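Enquirer: One predicted model, sequence on top.
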Amino acid sequence: MFRTLTALAVTATLLAGCGGERPEKNTTTEADLPRVTGVLSTKSAKQLFGAESAGSPQSSAPYGSYAKGCLAGAAQLPETGPTWQAMRLSRNRNWGHPELIDFVEDLSRKAARQPGWNGLYVGDLSQPRGGPMLTGHRSHQIGLDADIWMRPADDLRMSRGAREEISSISMRRSSGAYTNNNWTRAHHEILKAAAQDPRVARIFVFPGAKVQMCNDESGDRAWLRKIRPWWGHHYHFHVRLNCPDGARGCVNQDPPPPGDGCAAAQDWVNNILNPPPPDPNAPPPKPRRELTMGDLPAQCASVLAAQ
């Protein structure tokens, strides 16, 4: 019922002023959004996109930025493949732009060549139509982000139920300043293979892992620029792809700073080990408000409406 009301509300809006004819795909303009009424005016964007169970029947296109956008024509990563399994299937977040699906499958084949790995356990990609998620991530909105579990994928025959119960394993110690004994050279090689893929913009991992890779790499270090330290990311690493060629509505993140980024990662580690004293004059953080449809690109209304 919710899905039907959403589609009716958006479709009615899009048809207004169009002579009653259905518009061409992906032609919503910014002027359409203020006229969205009914369900769209009373629901947050995450409620609308979180209610969708399948991708839109449109050409594949990411709209907006990684943390403020949506995805038309998403492809679904199969639940199980020769060298991967999608995890936590109840979330229905194994959707992405076709380039992301292709990348994940490619990386899983490379991972399967590492000792102890038969491939990859794949965490969250995006929702069926992208957009803000009901829980968890602020990004993953345009189908170009993927979470890959750090746990070696040694069993690719797990049932759906087993995939809800099993968890990844942490690679960190000392609050992320160092890797622990679960970290192996295979992790290094899988992250390196991901970073060397030209489709990849950056990879987020906990600071101690970045420093460990900097210390262990003795060859070409150019790929290390894409490995970026970020809080968390010790149970999984987060891969972000560049906007695909020709995706005019997609907004790339600024590229990483020049250099291999190893000194900056060491600064992160130093701050973990010797945190600076809190600033008593620092203003309290502002609460984040929920995104509305008006915050998203205009095309996202047609992504919701498409049936």
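Expert: Now that the structure is in, tell me what you want to look at.
Enquirer: Please count neighbours and contacts with C-alpha atoms only from this point.
Expert: Will do.
Enquirer: For Thr179, give me its contacts.
Expert: Met171, Arg172, Arg173, Gly208, Ala209, Gln212 (Cα atoms under 8 Å, 6 or more residues apart in numbering).
Enquirer: actually Ser175, sorry about that
Expert: By Cα under 8 Å, 6+ apart, Ser175 lies in contact with Ile272.
Enquirer: if you set the cut-off to 10 Å instead, what comes out?
Expert: Residues near Ser175 by Cα atoms under 10 Å, 6 or more residues apart in numbering: Phe206, Pro207, Gly208, Trp231, Gly232, His234, Val269, Ile272, Leu273.
Enquirer: quick check, nearest of those to Trp117?
Expert: His234 (17.9 Å; Cα to Cα).
Enquirer: Tell me the spacing between the nearest residue to Asn181 once chain neighbours are set aside and Phe237.
Expert: In this structure, Asn181 finds its nearest non-sequential neighbour in Met171, 7.4 Å apart by Cα to Cα, 6 or more residues apart in numbering. Taking Cα to Cα, to the nearest Å as the measure, Met171 falls 10 Å from Phe237.
Enquirer: For the two, indicate the residue with more neighbours.
Expert: Neighbours were counted for Met171 and for Phe237 using other Cα atoms under 10 Å; Met171 has more, 23 against 20.
Enquirer: Could you double-check that the more buried one lies in contact with Trp183?
Expert: Yes - applying Cα atoms under 10 Å, one finds Met171 in contact with Trp183, separated by 5.6 Å.
Enquirer: any residues in contact with both of these two?
Expert: Residues touching both Met171 and Trp183 comprise Met150, Arg151, Ala209, with contact defined as Cα under 10 Å, 6+ apart.
Enquirer: thinking again about what came up before, if any of the contacts of Thr179 are buried, put those into a PyMOL selection.
Expert: Filtering the contacts of Thr179 down to the buried ones (16 or more other Cα atoms under 10 Å) takes a single PyMOL command:
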select buried, resi 171+172+208+209+212
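Enquirer: One more to weigh against that first structure:
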Amino acid sequence: MRFPSLLKLVAAALVGLTAYAAPAGAEPLAKELFGAQKLPAATAPQSFGFYSKGCFSGGMAIAKDGPHWQAMRLSRNRRWGHPQLIATLERLSREAAQDGWNGLLVGDISQPRGGPMLTGHASHQIGLDADIWFTPMPSRRFTNSERENVSAVSMLKGDSLYVDDRKWTPAHEAVLRRAASYPQVERILVHPGIKKKLCDTVRGDRSWLRKVRPFWGHYYHFHLRIACPAGSTGCKAQAAPPPGDGCDKSLDWWFTDEPWRPAKGPAKPKARDVMTMAALPSACRSVLSAAAPASEMAVTMTGEGGASQAASAPLPVLGYQAEDPASILSSMPANQVPRPSERPALQ
């Protein structure tokens, strides 16, 4: 082969490769922009968008330590949420202690301004989701190193789909019952085996089981989600759980082979790895550019029933341009049977 011909082939190959390269002026990924924020937007508390596609302003952090809680994985900076969620966690920690739960180990809530995360969850974007470990708080305070490295305990028996009775206690049922009793709590995600355990053992009032929904994972922790708060007109509500306690054929499906079969075809990129600001509510641009509070402590809930305030004057309210809810609801699973159209990798 002559040298000029070789150059032509190389040039053609390079042209082909550029078709797959991102344009030089491409918009950065939303996860990079939101993941870089260290403090919340110092504006009125509002959630924008859906749990897996949005952001929030006016966030507060739950303190590293409280009377009945300890925050875990501090290096992630995911102790932030809408003030109503943070207040709900504080209340749950206090009232669960009265029920016999030693205290909450609080996992991921949200990034300071929400949005898609650099790693992990698909949801937790609008400050209304929180992970609570199934391991109760110990009687001593963890060191920072322990908070990064201590693992939660799986409630399952080996590699099975069923709860290990040596690990499950009445206190586990009690903390879930307490969380589900709050009107603002919309649903609680747990592993199907844990849902089945509750279905088999709960006596008396079973109405609260409607909020406890089976989902992949969630055997180390439960996922607490509250409804769109009042005043968050740009927040997109999730469909209510189906009527009944959920101990029916929809639960039986999780104990067939279908939910656990490997997905067919090449793996699709995770939404966070392709999502730009254009995919989020327009208000999220204002959330990103808003001023931060004076310090983290100014917007941290520090103790039982109390919280610091970022400012004494009314905070500005960000504008919001509504998007078509059909674009979100069309991808949601049907209410009757939990068969998501796409298998989520991480919640």
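Expert: Looks like it arrived, so ask away. As the structure is a computational prediction, the values presented were derived from the model and not from experiment.
Enquirer: so Tyr219 of structure 2 touches Met155, yeah?
Expert: Yes - contact criterion Cα under 10 Å: Tyr219 of structure 2 and Met155 qualify, at 5.6 Å.
Enquirer: For Leu100 of structure 1, what is the corresponding residue in structure 2?
Expert: Matched to structure 2 by TM-score structural alignment, Leu100 of structure 1 sits across from Leu85.
Enquirer: where do the helices sit along the stretch 201-307 of structure 1?
Expert: Secondary structure of the stretch 201-307 of structure 1 (DSSP state H, counting those that start in this stretch): helices at 207-216, 262-273, 299-305.
Enquirer: thinking again about what came up before, what do Met171 and Phe237 of structure 1 both touch?
Expert: Shared contacts of Met171 of structure 1 and Phe237 (Cα under 10 Å, 6+ apart): Met150, Phe206.
Enquirer: quick one on the thing from earlier: could I get the contacting residues of the residue nearest to Asn181 of structure 1?
Expert: The neighbours of Met171 of structure 1, taking Cα under 10 Å, 6+ apart as the test, are 150-151, 178-184, 187, 206, 208-209, 233-236.
Enquirer: Check Val175 of structure 2 too.
Expert: Val175 of structure 2 neighbours (Cα under 10 Å, 6+ apart): 92-93, 95-101, 103-104, 134, 136, 181.
Enquirer: try 7 Å
Expert: Ala96, Trp101 (Cα atoms under 7 Å, 6 or more residues apart in numbering).
Enquirer: What of Leu291 of structure 1?
Expert: Each residue near Leu291 of structure 1 by Cα under 7 Å, 6+ apart is listed here: Ser44, Ala45.
Enquirer: related to what we said a few turns ago, would you turn the helices of the stretch 201-307 of structure 1 into CSV with distance to Ser126 of structure 1?
Expert: Formatted as CSV, those follow (distance: least, Cα to Cα, whole Å):
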stretch, distance to Ser126 of structure 1
helix 207-216, 25
helix 262-273, 28
helix 299-305, 14
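Enquirer: Just name the most buried of those helices.
Expert: helix 299-305 (a mean of 26; mean count of other Cα atoms under 10 Å).
Enquirer: residue range for it in structure 2?
Expert: Counting by TM-score structural alignment, helix 299-305 of structure 1 pairs with residues 283-289 of structure 2.
Enquirer: one step back: tell me if the match of Leu100 of structure 1 really is in a strand.
Expert: No - under the criterion used here (DSSP: H, G, I helix; E, B strand; the rest coil), Leu85 of structure 2 is helix, not part of a strand.
Enquirer: and it, how many neighbours?
Expert: 26.
Enquirer: how near is it to Ser181 of structure 2?
Expert: Look at Leu85 of structure 2 and Ser181 of structure 2: by Cα to Cα, they are 15 Å apart.
Enquirer: Also Tyr51 of structure 2?
Expert: From Tyr51 of structure 2 over to Ser181 of structure 2 the distance is 21 Å, taken as Cα to Cα.
Enquirer: So between the two, which is more surrounded?
Expert: Taking other Cα under 10 Å, Tyr51 of structure 2 and Ser181 do not tie; Tyr51 has more neighbours (26 against 15).
Enquirer: re the thing from before, return the residue of structure 2 aligned against the residue nearest to Asn181 of structure 1.
Expert: So, by TM-score structural alignment, Met171 of structure 1 is matched to Met155.
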